[in-house]
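Asker: My questions are about this predicted structure, shown below with the sequence.
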Amino acid sequence: MGRPKLKEIVINRDWCKGCGVCIHFCPKHVLEKDAFDKVVATHPENCTCCKLCEIRCPELANEIITED
């Protein structure tokens, strides 16, 4: 059994407050803030599916979806 493969990074922009907690915890610098101070996945190809952004988001705005 290998590492999970990323299918999609879902960020609920209505819930995101732009606090940056998910950006801080991402070990591969996948996330950044956009011009509206909301988080976006600018480098999804670097995502290791560790789900730290999902776990640490105080607003539950992030979801890492992996392939089965």
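Answerer: Now that the structure is in, tell me what you want to look at.
Asker: Every contact and neighbour count from this point should use C-alpha atoms.
Answerer: Will do.
Asker: ranges for the helices of this protein?
Answerer: Using DSSP state H, the helices assigned to the chain run over residues 21-25, 52-56.
Asker: which residues make contact with the last one from outside it?
Answerer: Read that as helix 52-56. Residues from elsewhere that reach helix 52-56 (Cα atoms under 8 Å, 6 or more residues apart in numbering): 21-23, 25-26, 60-64.
Asker: one more structure, for comparison:
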Amino acid sequence: MARGERIEIEHPDWCKNCGICVSVCPTDILIKGKKIVEIFDLEKCIGCHNCELICPDFVLKVVASDED
């Protein structure tokens, strides 16, 4: 995991709200929303890639944050 990486919902239309990513997030920043998974507190994201790796529909992606 690289410093300054954060999760983003890259393909929201692909999300089935299955919650698998929610269950593997070590910082509990992902929550099941009404229709799709939502990011609750992005500042707590440690960029571990767990959610990106486990998502069966490639909805999530860990990207470099814009912070300098």
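Answerer: It's in. Nothing here was measured: the structure is a model prediction, and the numbers come from that model.
Asker: Work out the TM-score between the chains.
Answerer: For this chain pair, the superposition-based TM-score is 0.82 by TM-score structural alignment, normalised by the length of structure 1; 66 aligned residues with a Cα RMSD of 2.1 Å.
Asker: now, which of the contacts of helix 52-56 of structure 1 sits nearest residue 13 of structure 1?
Answerer: Among those, residue 61 lies closest to residue 13 of structure 1 (Cα to Cα), at 7.2 Å.
Asker: Format the helices of structure 1 as TSV; extra columns: distance to residue 4 of structure 1.
Answerer: As requested, these are arranged in TSV below (distance: least, Cα to Cα, whole Å):
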stretch	distance to residue 4 of structure 1
helix 21-25	19
helix 52-56	14
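Asker: how about these, which one is nearest residue 41 of structure 1?
Answerer: From the helices of structure 1, taking Cα to Cα, the stretch that ends up closest is helix 21-25, at 9.6 Å.
Asker: Measure the mean distance from the closest one to structure 2 post-superposition.
Answerer: Superposing on structure 2 and averaging over aligned pairs (mean Cα distance after the TM-score superposition for structure 1), helix 21-25 of structure 1 comes out at 0.4 Å.
Asker: Quick one, which of the contacts of helix 52-56 of structure 1 are buried?
Answerer: Among the contacts of helix 52-56 of structure 1, the ones that count as buried by 16 or more other Cα atoms under 10 Å are 22-23, 25-26, 61-64.
Asker: Now those residues in CSV, please, with extra columns for distance to residue 33 of structure 1.
Answerer: As requested, those are exported to CSV (distance: Cα to Cα, whole Å):
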residue, distance to residue 33 of structure 1
22, 10
23, 8
25, 14
26, 13
61, 14
62, 13
63, 16
64, 17
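Asker: what's the counterpart of residue 42 of structure 2 in structure 1?
Answerer: Matched by TM-score structural alignment, residue 42 of structure 2 corresponds to residue 44 in structure 1.
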